[in-house]
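1. sequence first, then the predicted structure, then my questions.
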Amino acid sequence: MADGKADKEHVHNRIAVLRAERGVSRRELATALGVHYQTIGYLERGEYSPSLHLALRIAAFFEVPVEVVFSLTPFPRLGSA
């Protein structure tokens, strides 16, 4: 039962893609956001869902709407448009 709930609450993200596009390391992003660099890794792997405040700060860092970074459903694979 807990696993089903966890699946429903999983937040997908494009943090790694956005970092790669902009040449930003996990450590650089973490420093800019005031979080530990391991937090960025946890977020990217889907092991941790950000607070609303952190999600909005990540979107602001990349200068994109929050829904470009985060989604409740998986993002389409690149090149599968």
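-> Great, that's in hand. Note that this is a predicted model, so its numbers are computed, not measured.

2. C-alpha from now on. contacts and neighbour counts both.
-> OK.

3. quick one, strands of the chain?
-> Using DSSP state E, the strands found in the chain span residues 12-13, 70-71.

4. list the helices and strands the last one packs on?
-> Just to be clear, that refers to strand 70-71. If you count contacts as 3 or more CA pairs under 8 Å, 6 or more residues apart in numbering; DSSP states H and E, strand 70-71 packs onto strand 12-13.

5. take a look at this one as well, against the first:
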Amino acid sequence: MTTPGLTNTLKYHRTKAKLTQYMLAEATGVSRKTINTIENSVFVPSTVLALKIARALNLRVEDIFTLAEPEKTSEPDQN
């Protein structure tokens, strides 16, 4: 079984709020590139940054970030 990863809907919520990456970056105190790498799942934000992003979008962290379901692997029969 693999370790579950973090998925996000940041781009969806950001564009729905009519914010550019730059505007969200300014509101959260990070660079536009950081917002871009989070949206593209290259970078996992810290807890503090995830909370700042959620606050800036007036959402809960859980509305933006979720744990991906782990891949199921078949285990050998014990018979």
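-> That came in fine, so what should we check first? Please read all numbers here as calculations on a predicted model, not as lab measurements.

6. ok, back up a step: out of the strands of structure 1, which one sits most buried?
-> Mean neighbour count, computed with mean count of other CA atoms under 10 Å, is highest for strand 12-13 among these, reaching a mean of 21.

7. ok, and what's touching that strand?
-> 43, 44, 46, 69, 70, 71, 72, 73, 74, 75 (CA atoms under 8 Å, 6 or more residues apart in numbering).

8. post-alignment, the longest helix along structure 1 versus structure 2, mean distance?
-> Ranked by residue count under DSSP state H, the longest helix found in structure 1 is helix 52-62. By mean CA distance after the TM-score superposition for structure 1, the fitted helix 52-62 of structure 1 averages 0.6 Å away from its aligned residues in structure 2.

9. how about that helix: buried residues?
-> Across helix 52-62 of structure 1, burial judged by 16 or more other CA atoms under 10 Å covers 55, 56, 58, 59, 62.

10. before we move on, what about stretch 34-46 of structure 1?
-> 37, 39, 40, 41, 43, 44.

11. for the equivalent of the third one over in structure 2, give me its contacts.
-> Superposed on structure 2 with TM-score structural alignment, residue 40 of structure 1 falls opposite residue 35. By CA under 8 Å, 6+ apart, the residues touching residue 35 of structure 2 are 21, 24, 25.
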